[in-house]
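J.: Okay, here's the prediction I keep looking at, along with the sequence it came from:
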Amino acid sequence: MARRALGPATLAVVQAVDAALTPADARLLVACSGGADSLALAAAARHVAERRGLPCAAVVVDHRLQDGSDAVAARAAHAVRGLGLPDVAVVAVTVGTRGGPEAAARDARHAALRSAAAGAPPATVLLGHTRDDQAESVLLGLARGSGPRSLAGMAVRTGGLLRPLLDLPRTTTEQACAELGLVPWSDPHNVDSRFARVRVRRQVLPVLEEALGPGVGAALARTARLARDDADLLDALAAEADPGTDTLDCAGLAVLPAALRSRVLRRWLAGRGAEDVGAEHVQGVDALVTAWHGQRGVDLRGGTVARREGRLLWQAVGRG
C-alpha cells in the first residue's frame, strides 16, 4: 500500500530531524510529553529512523507535579505507540527544589532521559524545543543579565541531547499534528503565570511583536545562534588558559582581555568546587587581579578566593 504523502508542516519537521542527525547517532530516543512539539518530533523521528534503519524508541517522563499526571503520561505513551513506535517507556521521577521549580523539573527529566539512553551504543535523546522556546530562553537570559553564554540559549546538541527543531516555529509542530490527526495535550503549567517562561511567552513576546513588528522571535533565535558561536570560542580559549591548579598567576591574568579573563576565572572557580558562581562573584575575584589594593578575599559558596604574593589562592570551606 502506498504511503500517504507528508503534509508540508510534517515534512518540515522530518527534514529538520534528518538534517540534525550525524553518523554517530546510532540509536534514537524521543522525549515525549504528549504536547504538540514532542508528538510532531516523535512522528518525524519514526519516519527518519525507518528510512535510515535506526532503532528508535520513546520515553515519557512523569514529573508527578500535578494530579492525574500518571494518566497524562499513559495517554502520551499511547499516542506515540499509535505513531508506530512500539517501544515507549513511562518513567516517573521525583522533582527536587534546587534552582526553582522549572530548573528542578528539567534536572530530574534530563537525569531520567540520560538513564534511559544508556547502553551500547548510547541513544541520542531528541528534545522538541522550537524556535519559540529559544526566543523565550534568550529573553530570560537577558533579564537575568548573565552574559553572552546565557543569551546563547539552548544548543542544538549538548552531550547526548539533540534539539533538531530549534529553527522551526511552534506553529509548524502544531500544524504537523493537525496534518497527522493528532490531538496534543495542553500542559496547564504552560499557561500558569507563576512561571517566568510563561509570562515571557504570553505577555512579553506578544508586546514585542506588536511594538516592533513580526519576526521578533526569529530574530531572538538568530541572536542566540550568533552568541553561541562567540561564547563557544571564548570558552575554548578559556579552557586553554586555565592551568587547572589551585592558584592562578595574577600578572598572567591581568594581560588577558576582560571577556577571556572572566571566563578563565569562572572556569577556575567551578573547577575548585565553587557553587552557584554569579557575575558578582566573578567581578569580585577579577578585582583581586585588576584593582588590587590589599582587599580581603571573596567569599563564595564552597570556599574563599584570596590574593597572596601575586597569586589567587582557592581556600575550600571545611566540610563535616
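T.: Sure, I can see it. Bear in mind that the values here come from a model prediction, so they are computed numbers and not experimental data.

J.: can we go C-alpha only for contacts and neighbour counts from here?
T.: Will do.

J.: What segments of the chain are strands?
T.: For the chain, the strands defined by DSSP state E occupy 28-31, 56-62, 88-92, 124-126, 157-158, 161-162, 247-249, 298-300, 303-308, 311-316.

J.: Any chance of JSON lines for those, columns mean neighbour count and distance to residue 12?
T.: Converted to JSON lines, those look like this (neighbours: other C-alpha atoms under 10 Å; distance: least, C-alpha to C-alpha, whole Å):
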{"stretch": "strand 28-31", "mean neighbour count": "26", "distance to residue 12": "17"}
{"stretch": "strand 56-62", "mean neighbour count": "25", "distance to residue 12": "19"}
{"stretch": "strand 88-92", "mean neighbour count": "17", "distance to residue 12": "24"}
{"stretch": "strand 124-126", "mean neighbour count": "26", "distance to residue 12": "16"}
{"stretch": "strand 157-158", "mean neighbour count": "12", "distance to residue 12": "19"}
{"stretch": "strand 161-162", "mean neighbour count": "22", "distance to residue 12": "17"}
{"stretch": "strand 247-249", "mean neighbour count": "19", "distance to residue 12": "50"}
{"stretch": "strand 298-300", "mean neighbour count": "18", "distance to residue 12": "47"}
{"stretch": "strand 303-308", "mean neighbour count": "18", "distance to residue 12": "50"}
{"stretch": "strand 311-316", "mean neighbour count": "19", "distance to residue 12": "51"}
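
J.: Among those strands, which comes closest to residue 140?
T.: Nearest to residue 140, of all the strands of the chain, is strand 157-158, at 19.6 Å by C-alpha to C-alpha.

J.: what residues does that closest one touch?
T.: Outside strand 157-158, the residues within contact range by C-alpha atoms under 8 Å, 6 or more residues apart in numbering are residue 163.

J.: Comparison target below:
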Amino acid sequence: MSDRRRLPETRAVLAARHAVREWVGRYAAGRAVAVGLSGGADSLALTAAAVVEAEGVDALVVDHGLQGGSAEVAEAAAAAALALGCRSARVLRVEVGRAGGPEAAARRARYEALDRARDGLPVLLGHTLDDQAETVLLGLSRGSGGRSIRGMAEFDEPWGRPLLGVRRAVTRQLCADAGLTPWEDPHNLAPEFTRVRLRTEVLPLLEKVLHGGVAPALARTAAQLREDGDVLDALAESLLTASRNERGLEIETLATAPAAIRRRVIRAWLHEGGAKSLTDSNLRAVDALVTRWRGQGGVALGGSPSGTRLVAAREHGTLILGWDRVDTDGGRHHQ
C-alpha cells in the first residue's frame, strides 16, 4: 500500500472531501470502499478525496477496449490511484456487446465488472451534480412519471455517489490544485451520444435562457422526488403484501388504493413475475384491468426467445400472470 498523498486545502479539495466524509459517515463508517476509477477528472477527484476520508480504498479501473490506447489509459489510472494512496488498484478488461446501443452496452459491461470485482465493498462512482441534472433531463424525455426523474441515489447498494452535490467544475479544479492530470475521454465530446448533446448544447442553452441555476434546480427536484418516492414505495410495499393471495393480487384490495400507490404495486408485482421492459402504456393497461374492467382480455407484456409471452389478466376477482405460447400459425396456448 502506498502512503496517502497530501492534498492542498483549497476550496475545491475541501468541498470534495466534505462530500465524501458525509457519505462515508452515513453509509460506510469504519469500512473500506472501492472506487470506480476511469482516470477522468470526476473519478480522479473522488479517489483523491476517498483516500483521505475512508478507512481504505481499492481502485477498480475498467478498460472497455473501445478506443486505441485504452490499455495504457487504464494502467495510468491505476498508477495514479496507487500514488494517491489507494491500498490496491486493479484493471478490469471487459468485452462490450451491442445490445441496447453503445452507451447502454458499455455501461452494462462496466457495472457487471465492478460488481464482480468489488469483493463485498461498496463501490463509489464519480457522478456529480451536473450528471444528476443530465439524468433528470433524460428522464423527462421518456415521459414515464416521477420515477424516471428521481435521478441517481446517493446509495443504491452497492453503488455510492458521494459527489451528487458537487459541480463538475469543482472536480476539475481539485485535479488542478492537486497537480493531477485527468484523462480526457473523447467520447465525452462525441455528438452522436445523447448525453453529450445534453451536456454541451441543451443545458448551456437552458442556463442562458433561464439566467443560470438550472443544473442545481434539476438536482434539487430529483432529490425532492426521491424523498417523496421513497414514502410512496414504502406504502406500496405494504399494499402489495396485503393484496397478495395464492394466485395473484386481490382486485378488491387494489381498487380502492390511490393510483400512485396502486400502480407502484402493479409495477413491482409485474417485475417479480418476469416483466422486464414495462412501458407506461403496459402499466396503465394492467391498471385498467383493476379499475376500468369491461370484460377486456389480458395484457401482453413482452415475449421470450422460446416463443412465449407474459400476459396479465383478470380472473375471478384476482389479477393473475401467465405465459402464453404463440405458435407460428398465430395460435395461442396458455401455460
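T.: Perfect, thanks for sending it. If you're wondering where the values come from, they're calculated on a predicted model, not measured in any experiment.

J.: could I get the strands of the first structure as TSV with distance to residue 257 of the first structure?
T.: Converted to TSV, the strands of the first structure look like this (distance: least, C-alpha to C-alpha, whole Å):
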stretch	distance to residue 257 of the first structure
strand 28-31	41
strand 56-62	44
strand 88-92	47
strand 124-126	37
strand 157-158	27
strand 161-162	32
strand 247-249	15
strand 298-300	21
strand 303-308	20
strand 311-316	18
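
J.: Look through the second structure and tell me its longest helix.
T.: Identified as the longest helix of the second structure according to DSSP state H is helix 214-243.

J.: buried sites along it?
T.: 214-216, 218-223, 225-226, 229, 233, 236, 239-240, 243 (16 or more other C-alpha atoms under 10 Å).

J.: Could I get the full set of helices for the second structure?
T.: Using DSSP H, helices in the second structure cover 11-27, 41-53, 70-84, 102-117, 129-142, 168-178, 194-197, 203-209, 214-243, 251-255, 259-272, 280-291.

J.: which of those helices is buried the deepest?
T.: helix 41-53 (a mean of 26; mean count of other C-alpha atoms under 10 Å).

J.: equivalent range in the first structure for that one?
T.: Following TM-score structural alignment, the aligned partner range for helix 41-53 of the second structure in the first structure is 36-48.

J.: which residues touch the aligned residue in the second structure for residue 131 of the first structure?
T.: The equivalent of residue 131 of the first structure in the second structure is residue 129 (alignment by TM-score structural alignment). By C-alpha under 8 Å, 6+ apart, the contact set of residue 129 of the second structure is 163-168, 215-216, 219.

J.: Distance to residue 252 of the second structure added to those residues, as CSV?
T.: Formatted as CSV, the contacts of residue 129 of the second structure follow (distance: C-alpha to C-alpha, whole Å):
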residue, distance to residue 252 of the second structure
163, 45
164, 42
165, 44
166, 47
167, 49
168, 50
215, 44
216, 43
219, 39
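
J.: ok, which pair from those residues is furthest apart?
T.: Going by C-alpha to C-alpha, the pair spanning those furthest: 163 and 215, at 14.0 Å.

J.: What is the corresponding segment of the second structure for stretch 197-217 of the first structure?
T.: Going by TM-score structural alignment: stretch 197-217 of the first structure matches residues 195-215.

J.: Ends of the matching stretch, what's the gap?
T.: 14 Å (C-alpha to C-alpha, to the nearest Å).

J.: Contacts for it next, please.
T.: 129-130, 133-134, 137-138, 188-191.

J.: before we move on, what about stretch 159-174 of the second structure?
T.: Here stretch 159-174 of the second structure has contacts from 10, 12-13, 15-16, 19-20, 22-23, 41-42, 45-46, 122-132, 153-155, using C-alpha under 8 Å, 6+ apart.

J.: If we use 6 Å, what do you get?
T.: 12-13, 19-20, 23, 41-42, 45, 123-125, 128-129, 154 (C-alpha atoms under 6 Å, 6 or more residues apart in numbering).

J.: measure it end to end?
T.: 23 Å.

J.: State the span of the first structure onto which that stretch is aligned.
T.: The alignment of stretch 159-174 of the second structure onto the first structure (TM-score structural alignment) spans residues 161-176.

J.: follow-up on the earlier one: mapped onto the first structure, which of the contacts of residue 129 of the second structure hold?
T.: Conservation of these in the first structure, assessed by both residues aligned by TM-score structural alignment, their matches' C-alpha atoms under 8 Å: retained contacts are 163-168, 215-216, 219.

J.: Go through those and name the one nearest residue 320 of the second structure.
T.: Of these, the one sitting nearest to residue 320 of the second structure (C-alpha to C-alpha) turns out to be residue 219, at 38.6 Å.

J.: distance of that closest one from residue 134 of the second structure?
T.: Residue 219 of the second structure is 9 Å from residue 134 of the second structure, by C-alpha to C-alpha.

J.: With residue 46 of the second structure instead?
T.: Distance, residue 46 of the second structure to residue 134 of the second structure, using C-alpha to C-alpha: 19 Å.

J.: What of residue 263 of the second structure?
T.: For residue 263 of the second structure relative to residue 134 of the second structure (C-alpha to C-alpha), the value is 26 Å.

J.: go on, residue 261 of the second structure?
T.: 27 Å.

J.: repeat for residue 54 of the second structure
T.: For residue 54 of the second structure, the distance to residue 134 of the second structure equals 28 Å [C-alpha to C-alpha].

J.: Thanks again, I'm all set now.
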